[in-house]
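>>> show me how the following folds:
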Amino acid sequence: MPWQLHKTVVMVGMMGAGKTAIGTALARRLGVPFLDSDEEIVKAANMTIAEIFERDGEPFFRRKETQVIGRLLETECCILSTGGGAFLSEENRKMISERGVSVWLKADIHLLWNRVKHKDTRPLLRTPDPYKTLCEIYEARVPLYAKADLTVQSRPDYSVEAMTDTVIEALSTRPDVLSKR
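Presented below is the predicted three-dimensional model:
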């Protein structure tokens, strides 16, 4: 591996931004583990996120999410993908910034909609007008995502590999996070 990762990289952004796909490719490229906070919550609760939302509500889910992210930030350096709402919490942003580095995968609303409109795994989009809901969520979250340590612009014509290259370029501007071996 030509790179040495010094801090956990936390992928943040909207549903459909590519946090899992890019995070997985990035972890493979850097030779570090890939973890997904939503997957860890599902494992711990033994239920889907939609089921947790339905049974216990979003506030309960958000508390569990903060606990899981805190635990994952204590493990070895890795690439950590978070749910779209994780970075909205000031507590989470502070914890991520202190122990890792946040990378916002910034995608425009049309790209996001094209990626999520055919999936029924998004509990927040189970509304009469999912596109309108996505737009409202986007407008509310963008100012908070903009607080990420690094921002990488997503483009519809980028492959996963090209996007991964762009993220590595952004990370390499931070020698405290990523350096050449």
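
>>> every contact and neighbour count from this point should use C-alpha atoms.
OK.

>>> mind listing the helices for the protein?
Using DSSP state H, the helices of the chain run over 19-30, 37-45, 49-56, 58-73, 90-99, 109-116, 130-145, 160-171.

>>> CSV for the ones you listed, including distance to residue 13 and mean neighbour count?
Putting those into CSV (distance: least, CA to CA, whole Å; neighbours: other CA atoms under 10 Å) gives the following:
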stretch, distance to residue 13, mean neighbour count
helix 19-30, 7, 20
helix 37-45, 13, 16
helix 49-56, 17, 15
helix 58-73, 15, 17
helix 90-99, 12, 15
helix 109-116, 10, 16
helix 130-145, 6, 16
helix 160-171, 13, 18
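
>>> now the second one, please; I'll put the structures next to each other:
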Amino acid sequence: MQRTRNIFLIGPMGAGKTTLGRKLAAILGLNFYDSDEAIISRTGVDIATIFDIEGEAGFREREMRVLDELTQLDGVVVATGGGAVLRSENRERLSARGKVIYLTVPIELQLRRTRRDRQRPLLQTTDPRERLISLQREREPLYRSIADMEIDTSSNDSRRVIQDLVKQLSDPG
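Below you'll find the model as predicted:
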């Protein structure tokens, strides 16, 4: 399958996928989609409610269907949920249908960026730091397995991160 002009952002929660994705799409003149926002729009409820009613398995099924649709579009930047890489179907579709960019972020910064967010069901635990470490251990090899490039988002300077990203995207090497 020929690669399209699609860019898929993967990485852990708090890496900046949505924030950077919106800015990147605007700069490149592409349409932006956030897979979690698409799920919320279609169901009419937040992610935490889906987890409460259907569990993580139900959410992951919805996520897989939404990602299948979004990755078939052309000329898009898609911010995926942090766990999107857990399903092999998602990894295969992301890899085959566009350029995959893994946004990295240290655990301590993830904690700071997500500490007030009550809409992240996987962090509703007594030890969010340990949960993030566990998620990283499980998901990082999956992120790396499909990433065409990695971008460190720890600088908190989204303008600089976007400049670096655009430069790397335009580099033919």
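
>>> nearest to residue 178 of structure 1, out of the helices of structure 1?
Nearest to residue 178 of structure 1, of all these, is helix 160-171, at 5.9 Å by CA to CA.

>>> ok, for the corresponding residue of structure 1 for residue 159 of structure 2, nearest residue in space, not its chain neighbours?
With the correspondence set by TM-score structural alignment, residue 159 of structure 2 lines up against residue 161 in structure 1. The spatially closest residue to residue 161 of structure 1, leaving aside those adjacent along the chain, is residue 25, at 7.2 Å (CA to CA, 6 or more residues apart in numbering).

>>> and the one you found, how far from residue 166 of structure 1?
In this structure, residue 25 of structure 1 lies at 12 Å from residue 166 of structure 1, with CA to CA, to the nearest Å as the measure.

>>> do the same with residue 106 of structure 1
Between residue 106 of structure 1 and residue 166 of structure 1 the distance is 12 Å, computed by CA to CA.

>>> ok, now residue 69 of structure 1?
Applying CA to CA to residue 69 of structure 1 and residue 166 of structure 1 gives a distance of 25 Å.

>>> what's stretch 71-85 of structure 1 aligned against in structure 2?
For stretch 71-85 of structure 1, the aligned range in structure 2 is residues 69-83, judged by TM-score structural alignment.

>>> contacting residues around that stretch?
By CA atoms under 8 Å, 6 or more residues apart in numbering, the residues outside stretch 69-83 of structure 2 that reach it are 4-13, 17-18, 21-22, 24-25, 30-36, 67, 93-94, 97-98, 139.

>>> can you give me the end-to-end span of that stretch?
Taking CA to CA, the span from the opening residue of stretch 69-83 of structure 2 to its closing residue is 17 Å.

>>> residue 37 of structure 1 -> structure 2?
With TM-score structural alignment as the criterion, residue 37 of structure 1 lines up with residue 35 in structure 2.

>>> count the residues that sit near the residue nearest to its match when sequence neighbours are not counted.
With CA to CA, 6+ apart as the measure, residue 80 is the residue that lies nearest to residue 35 of structure 2, at 5.3 Å, once sequence neighbours are left out. Taking other CA atoms under 10 Å as the neighbour definition, residue 80 of structure 2 ends up with a count of 27.

>>> before we move on, the earlier item: aligned to the residue nearest to residue 161 of structure 1, what sits in structure 2?
Residue pairing (TM-score structural alignment): residue 25 of structure 1 is matched to residue 23 of structure 2.

>>> could you do residue 141 of structure 1 as well?
Using TM-score structural alignment as the criterion, residue 141 of structure 1 maps onto residue 139 of structure 2.

>>> how close does that match sit to residue 44 of structure 2?
Counting by CA to CA, the gap from residue 139 of structure 2 to residue 44 of structure 2 is 28 Å.

>>> kindly name the residues of structure 2 that line up with the strand ranked longest in structure 1.
Across structure 1, the longest stretch assigned as strand under DSSP state E is strand 100-106. When structure 2 is aligned by TM-score structural alignment, the counterpart of strand 100-106 of structure 1 is residues 98-104.
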